[in-house]
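Undergrad: Predicted model follows, preceded by the sequence.
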Amino acid sequence: MTQPFPFSAIVGQDAMKRAMLLTAVDPGIGGVLVFGDRGTGKSTAVRALAALLPPITVVEGSPTNAARPEDQAEWETVTGALREVPTPVVDLPLGATEDRVVGALDIERALSRGEKAFEPGLLARANRGYLYIDEVNLLEDHVVDLLLDVAQSGRNVIEREGLSVRHDARFVLVGSGNPEEGELRPQLLDRFGLSVEVASPTDIEERIEVIRRRVAYEQNTQAFLERWRTEDGKVRDAILAARRLLPEVETPDAALRDCAELCLALGSDGLRGELTLQRAGRALAAFEGARVVDRDHLRRVAPMALSHRLRRDPLDEAGSSARVARTVDDVFA
């Protein structure tokens, strides 16, 4: 199988890469929504990030990637041995049925052996990894409802066909799409911690460099990977260092006040905006080796933490990210 394109070799798209790095430091941020043109590296970035992360330790044979034998679900049949596997990245296709997503009765086993057994779905495979949904704005409503329930609880619950199954389903949700093809339901939109907008590069030299690197990757994959191995290693080390530092990062009252004042000025509903902004600020501070969240950290993560939580203003022609940046300048002046 072809190895993913190196994360460090992705040209441009700094906001998208930063958002994904922050979720790698703190998966509790709540995932990333990437809206923009096709062919701008959205799926490449999530696979590249997962590939450079350290492997996870799982129980041999666990379809839910249980970290310890005591973490496995009661229906799992495992050997008990531990092994390391790459961080999982699971694609959720638009046409996926409910049974494929959450899991269902194992029909083959029921017919051949007369046993009632559970066949895990995509949510089980994505546990402790990434669940990637391309064209997330075109996802069917009933699947959206399922994802909302699981994203909130971190548990997948199946009660059907005589089955009563529960298992962990904690993953970083990454969605991408083109806003011209349809809007995302507000309930699901609010569940994404961060959102970024990407566009095709307009600088001719940047476009040439994208082509140059892609051709080099396809012509000699191993040589290209080796060329970028050191840079990817630096990113991996920075993520691991940030994870260790994160519990020690403090958010002073002044930063909390900044979060609240900014969200009030923007008119964002509820408190999820403040909580995500503070959490993203802490993750950025940890990634940069800082032990205290300051206004500069909040300023840089505010557009990705708040732009998708704004109410529409038909009289404002500026994009949501521009509105956030403008409000940040006013509040932090």
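TA: In hand now; what should we look at?

Undergrad: Please count neighbours and contacts with C-alpha atoms only from this point.
TA: Will do.

Undergrad: quick one, strands of this structure?
TA: Counting by DSSP state E, one finds strands in the chain at the ranges 32-36, 56-59, 82-85, 89-91, 103-105, 118-120, 130-134, 155-160, 163-168, 172-177, 194-198.

Undergrad: Present those as TSV; the columns should include mean neighbour count and distance to residue 277.
TA: Formatted as TSV, the strands of the chain follow (neighbours: other C-alpha atoms under 10 Å; distance: least, C-alpha to C-alpha, whole Å):
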stretch	mean neighbour count	distance to residue 277
strand 32-36	24	13
strand 56-59	20	28
strand 82-85	14	32
strand 89-91	19	26
strand 103-105	20	34
strand 118-120	19	34
strand 130-134	23	21
strand 155-160	16	25
strand 163-168	16	26
strand 172-177	24	17
strand 194-198	25	9
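
Undergrad: right, and these - which one's nearest residue 243?
TA: Judged by C-alpha to C-alpha, the one of the strands of the chain that comes nearest to residue 243 is strand 56-59, at 14.5 Å.

Undergrad: ok, and here's another one to check against it:
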Amino acid sequence: MSILKNKTRPVFPFTAIVGQEEMKLALLLNVIDPKIGGVMIMGDRGTGKSTTIRAIADLLPKIQVVQDDLFNSHPSDYDLMSDMVKARVQNNEDLLTSFINVPMVDLPLGATEDRVCGTIDIERALTEGIKTFEPGLLAKANRGILYVDEVNLLDDHLVDILLDSAASGWNTVEREGISVRHPARFVLVGSGNPEEGELRPQLLDRFGMHAEIRTVKEPSLRVKIVEQRSKFDSNPYTCLEEFKEQQNKLKSSIVEAQKKLPNVNIDYDLRVKISEICGTLDVDGLRGDIVTNRAAKALAAYNNRNKVEIGDIKVVIKLCLRHRLRKDPLETIDSGNKVQQVVDSILKL
């Protein structure tokens, strides 16, 4: 029985996924720099959205947490600690730590606000004076990935809560004058099918990047995808062994990029070009400028460079801006192509 208990269900290897380069790149950059603000993945059914998201979570190195802490608190980073752990640090208490897999939390469509944010036991607080908090999915997702499938079908106010927490890194629950606050730093990944309705523009704008995926049309690629999946389903451990070296190589590239990121610079001239593109495209607010700068830096770090090049901006800018353009129902040109035209005219190599 104990042997069965220790056997975790194998996850399809990230490096075995064929095609869908936009989605893979957006996920990798958000993992390198979670402050990019998450990814919205829109595309056809059955294109491997969920498989890819689970695969990226499985690829990440284990994280160090304070043992028995409800919020996966970091033992030394103040920003990633719950208030209880901070109090213990201030009292010079020794913290026991352990290593866990990066949390990957699925948010079900029918989730309530209490299930997402957590609840305070009011009765116990009033009768015994003890502040008891039952953590929700945001607590479990701290320092991990929160995945919302069919995000366009989720209640708008819940999407608002998720985006607020993802942006601020904190979740606050208030009931009857009692308040509990805890860290909620996670990469928010939403996926959906455009046929089932679009997200409101103001919510869409809050996602850092927007990847569009289409069903592969090329017959030989389709055959390769089916073969890869069949191979994994019939013998997952052989498939994992086959991609072990590539997985380890990518894992170390991510770790190196995370270390390198704080030292990556982007020249003033390039920052001006990014803002010129955003201005020409009439992008509301400055979120587009900020996210493009961050994503370009993350890509430079991933490519083992300390300086952002024009090529980095060209690769990421469509992902960062296409969902921020104002939609004109009479416009025949796709928003991604519109971004590309402006980029090509302003960023001449």
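TA: Arrived safely, thanks for sending. Because the structure is a prediction, the values reported are computed rather than measured.

Undergrad: Overlay the chains and give the TM-score.
TA: The TM-score (TM-score structural alignment, normalised by the length of structure 1) is 0.94; 333 aligned residues with a C-alpha RMSD of 2.3 Å.

Undergrad: Centroid-wise, who is the farthest residue in structure 2?
TA: Distance to the chain centre peaks in structure 2 at residue 127, reaching 40.7 Å (criterion: C-alpha atoms, centre = their mean).

Undergrad: contacts for stretch 65-72 of structure 2?
TA: Contact with stretch 65-72 of structure 2 is made by 73-75, 81-82, 85, 95-100, 135, 139-140, 142-143, 182-184, as judged by C-alpha atoms under 8 Å, 6 or more residues apart in numbering.

Undergrad: Likewise for stretch 31-45 of structure 2?
TA: For stretch 31-45 of structure 2, using C-alpha under 8 Å, 6+ apart, the contacting residues are 23, 26-27, 29-30, 49, 166-167, 186-194, 204, 206-215, 254-255, 257-258, 261, 291, 294-295, 298, 302.

Undergrad: Just the buried ones from those, in ChimeraX syntax?
TA: Buried residues within those, by 16 or more other C-alpha atoms under 10 Å, are selected in ChimeraX with:
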select :23,26,27,29,30,49,166,167,186,187,188,189,190,191,192,193,194,204,206,207,208,209,210,211,212,213,254,257,258,261,291,294,295,298,302
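
Undergrad: if we can go back for a sec, distance to residue 228 of structure 1 added to the strands of structure 1, as TSV?
TA: Shown next, in TSV, are these (distance: least, C-alpha to C-alpha, whole Å):
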stretch	distance to residue 228 of structure 1
strand 32-36	25
strand 56-59	22
strand 82-85	22
strand 89-91	21
strand 103-105	39
strand 118-120	36
strand 130-134	23
strand 155-160	37
strand 163-168	35
strand 172-177	24
strand 194-198	23
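
Undergrad: Please pull up the equivalent of residue 85 of structure 1 in structure 2.
TA: Using TM-score structural alignment, the partner of residue 85 of structure 1 in structure 2 is residue 100.

Undergrad: Hmm, that match is touching residue 64, no?
TA: Yes - Residue 100 of structure 2 is within contact range of residue 64, at 6.6 Å (criterion: C-alpha atoms under 8 Å).

Undergrad: Which stretches in the stretch 1-150 of structure 1 count as helices?
TA: For the stretch 1-150 of structure 1, applying DSSP state H, counting those that start in this stretch gives helices covering 14-25, 42-52, 98-102, 107-113, 122-126, 141-153.

Undergrad: so where is the third one in structure 2?
TA: Okay, so that is helix 98-102 of structure 1. Following TM-score structural alignment, the aligned partner range for helix 98-102 of structure 1 in structure 2 is 113-117.

Undergrad: How about the longest one?
TA: Residues 156-168 of structure 2 are the counterpart of helix 141-153 of structure 1, counting by TM-score structural alignment.

Undergrad: what does the matching stretch rub up against?
TA: By C-alpha under 8 Å, 6+ apart, the residues outside stretch 156-168 of structure 2 that reach it are 35, 37, 113, 151, 171, 184-188, 203, 206-207.
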